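Novice: model this:
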Amino acid sequence: MVWSLSLLLWQAPAAFAQTSDLKSDDRLRVCADPASLPMSDKSETGYENALAELIADKLGVPVAYTWYPMATGFVRNTLNVKRCDVVMGYAQGHEMVLNTNHYATSVYVLIVSEDGPLAGVRSLSDAKLDGKRIGIVAGTPPASHMARNGLIGQARPYQLFVDRRHQSPAQDMLADLDAGEIDAAVLWGPIGGPLVKQAHPDLSVIPLVGETEAPRLYYRITMGVRQGEKVWQRQLNSLIRRHQDEIDALLREAGVPLVNDMGTAVKKPEG
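Specialist: The predicted structure is shown next:
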């Protein structure tokens, strides 16, 4: 997502054969960022904290955290040295961890004033965006779409790599939107959606499900466990499958925009 890092895999087959017995059985040991709201926080108020509580409750054990900034060395210094056993949110397909089945698919969003002139926009190719000041986190996939549509010249970039204990580009961007310094904001949905729900009632969140050209703007979100821990992976896969409705409800309540597995439409609640 967007939030995973790039390190080499462990490569010793003998080690892989043993890892299924290394996780704790009396606690759900979670690797998490202590300052990454709305996902996780040391106060345990993020929605990934709530997801950890849900999974722990199904396992009948308490949650125990290992806190470490989501930056270079995160997996190496937490999961891989066996200080914890699972990362609650990880992009599908990244090789640093063994991914579970995905429990959510989300997408980048356009955020605009609920009653403003851009409220009806559903795509970055909409002519109504021409000449508008759009906030974008530099280096993220929507920047390519904005460049293709001639929107970069007036864009306001926000930093991708910051110390989240002291800075929040997403919160800064939404504050600038509220203040009228920008006309719209483009953010990763699992960040922008919850932040808007929590503190920006006059803003509207629009999932960008209509963008068909590369790069894709949707990602499947999994839990990450140590390479080789297939028994633990299968146990979590079973929990995800049996409790998907509860997971969806938790994420929707947090404000996370959920889309179908191909990122082409907003996912409707069951029933």
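
Novice: going forward, measure contacts between C-alpha atoms and count neighbours the same way
Specialist: Will do.

Novice: can you tell me how far the residue nearest to residue 36 when sequence neighbours are not counted sits from residue 157?
Specialist: With CA to CA, 6 or more residues apart in numbering as the criterion, residue 36 has its nearest non-adjacent residue at 6.3 Å, and that residue is residue 164. Distance of residue 164 to residue 157, computed by CA to CA, to the nearest Å: 17 Å.

Novice: now residue 70
Specialist: 21 Å.

Novice: what ranges do the strands span in the stretch 151-271 of the chain?
Specialist: 156-158, 184-188, 203-207, 218-225 (DSSP state E, counting those that start in this stretch).

Novice: elements contacting the first one?
Specialist: Right, strand 156-158. On a contact count with 3 or more CA pairs under 8 Å, 6 or more residues apart in numbering; DSSP states H and E, strand 156-158 meets strand 134-137.

Novice: Does anything pack onto the strand it packs on? Which helices or strands?
Specialist: Applying 3+ CA pairs under 8 Å, 6+ apart, we find strand 134-137 packed against helix 142-148, strand 156-158, helix 169-179, strand 184-188.

Novice: Switch these over to JSON lines; also include distance to residue 58 and mean neighbour count.
Specialist: Output for the helices and strands packed on strand 134-137, formatted as JSON lines (distance: least, CA to CA, whole Å; neighbours: other CA atoms under 10 Å):
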{"stretch": "helix 142-148", "distance to residue 58": "37", "mean neighbour count": "18"}
{"stretch": "strand 156-158", "distance to residue 58": "39", "mean neighbour count": "17"}
{"stretch": "helix 169-179", "distance to residue 58": "33", "mean neighbour count": "18"}
{"stretch": "strand 184-188", "distance to residue 58": "29", "mean neighbour count": "26"}
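
Novice: Now show me the structure for the sequence below, then we'll compare the two:
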Amino acid sequence: MAFQPMTAESVSAQTSDLVSKTAFRVCADPANAPMSSEDGSGYENKLADLIASKLELPVEYTWFPMATGFIRQTLRANKCDVVMGYAQGHELVLNTNHYMVSAYTLVTRKDSDLAGVETFSDPALQGKTLGIIAGSPPATHMVRNGLLAGARAYNLVVDRRVESPAVDMLRDMEAGEIDAAVLWGPIAGPLVKESYPDFQVTPMLKEEFPPRLFFRITMGVRMGEKVWERKLNSLIRRNQQEINALLEEAGVPLMNDMGTAPLEAVN
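Specialist: Below you'll find the model as predicted:
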């Protein structure tokens, strides 16, 4: 039999056969609130429900902690077909088009002199104790502005079943142990909306120097799954308003595509 070279189309067709036709199979962390939770309360759970309803399929989860080995043990092992939230450009997955843009934020008390601060160079931050997730992008800005020495660091990579750095940070702020919290908006916004009515979440959008503090969030699929990626891209495009409404209801601060202003400011 003559040799038949593998084209991009044939590879896509082959790999897309791995995608379940009977369920919307989601890879997720069982204890990653407010994003995903085994009880279905996370906003990524609700997003999965929305996409599954458009596909007219039930949702089926493969649960695994969002830590080292997550993609290898779930998506690459063909136990599931999509990760609901993944930063654009990550090399471990094939990214769909983004369905939201969000940013790192500063969480303060509404009556604090730090309320509304939008840059780490603001003099109001000098001498304050800020909570920061160790190794996250805002740490570079804090070093540049002399804020890291007096900061309190919280662990970046943890098993959320036994440790929750963002929740711990907000509790410490409520107790007066830190003056403000530097947190990824899609975590900070929902936690504050749910439990901290006296807190304010301000996106850090005014920084002039790198690294950037906004990110485009996509769904992640297996490398080579171009047919599946295009199908999800179409669903995202046709249902963007519903997706935005779901995220806004959860309290996620949404930005425009360039990360320069809140989404509502440009609609």
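
Novice: related to what we said a few turns ago, surely the residue nearest to residue 36 of structure 1 is in contact with residue 33?
Specialist: No - Residue 164 of structure 1 is beyond contact range of residue 33, at 9.2 Å (criterion: CA atoms under 8 Å).

Novice: higher neighbour count, these two?
Specialist: Between residue 164 of structure 1 and residue 33, residue 33 has the larger neighbour count (other CA atoms under 10 Å), namely 22 against 15.

Novice: what lines up against that one once you look at structure 2?
Specialist: Using TM-score structural alignment, the partner of residue 33 of structure 1 in structure 2 is residue 29.

Novice: Okay, its match and residue 11 of structure 2: tell me how far apart.
Specialist: Using CA to CA, residue 29 of structure 2 is found at 29 Å from residue 11 of structure 2.

Novice: now do residue 69 of structure 2
Specialist: Separation of residue 69 of structure 2 from residue 11 of structure 2 (CA to CA): 25 Å.

Novice: And residue 34 of structure 2, by the same measure?
Specialist: 36 Å.

Novice: between the two, which one's more packed in?
Specialist: residue 34 (21 against 14).

Novice: Please name the residues that touch the aligned residue in structure 2 for residue 44 of structure 1.
Specialist: In structure 2, the residue matched to residue 44 of structure 1 (TM-score structural alignment) is residue 40. Going by CA atoms under 8 Å, 6 or more residues apart in numbering, residue 40 of structure 2 touches residue 46.

Novice: so which strand or helix has residue 40 of structure 2?
Specialist: Under the criterion of DSSP states H and E, residue 40 of structure 2 resides outside all helices and strands.

Novice: picking that back up, will you turn the helices and strands packed on strand 134-137 of structure 1 into a markdown table that also has distance to residue 128 of structure 1?
Specialist: Formatted as a markdown table, these follow (distance: least, CA to CA, whole Å):
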| stretch | distance to residue 128 of structure 1 |
| --- | --- |
| helix 142-148 | 13 |
| strand 156-158 | 17 |
| helix 169-179 | 17 |
| strand 184-188 | 11 |
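
Novice: Out of those, which gets nearest to residue 121 of structure 1?
Specialist: Closest to residue 121 of structure 1 of these, according to CA to CA: strand 184-188, at 10.5 Å.

Novice: Could you point out the residues of structure 2 onto which the closest one aligns?
Specialist: Using TM-score structural alignment, strand 184-188 of structure 1 pairs with 180-184 in structure 2.

Novice: Give me the distance from that stretch to the chain's centre.
Specialist: Averaging C-alpha positions (CA atoms, centre = their mean, to the nearest Å) puts stretch 180-184 of structure 2 14 Å from its chain's average.

Novice: average distance between that stretch and structure 1?
Specialist: Following the fit onto structure 1, the mean deviation recorded for stretch 180-184 of structure 2 is 0.4 Å by mean CA distance after the TM-score superposition for structure 1.

Novice: what's the mean deviation for the helix or strand residue 26 of structure 2 falls within versus structure 1?
Specialist: Assessed by DSSP H and E, residue 26 of structure 2 sits inside strand 24-28. Here the mean offset of strand 24-28 of structure 2 against structure 1 after fitting is 0.4 Å, by mean CA distance after the TM-score superposition for structure 1.

Novice: Give me the helices and strands touching that strand, please.
Specialist: Using 3+ CA pairs under 8 Å, 6+ apart as the test, strand 24-28 of structure 2 ends up in contact with helix 43-55, strand 59-63, strand 82-87.

Novice: Which SSE is immediately downstream of it?
Specialist: strand 31-32.

Novice: That following strand vs structure 1, average offset?
Specialist: Strand 31-32 of structure 2 sits 0.6 Å off on average (mean CA distance after the TM-score superposition for structure 1).

Novice: which residues sit against that strand?
Specialist: 37, 38, 42, 65, 66, 160, 161.

Novice: give me the number of residues near whatever residue of structure 2 lines up with residue 100 of structure 1?
Specialist: Aligned counterpart of residue 100 of structure 1 in structure 2: residue 96 (TM-score structural alignment). A count of neighbours around residue 96 of structure 2, defined by other CA under 10 Å, yields 24.

Novice: quick one, what contacts residue 96 of structure 2?
Specialist: Applying CA under 8 Å, 6+ apart, the residues near residue 96 of structure 2 are 218, 219, 220, 221, 229, 230, 232, 233.
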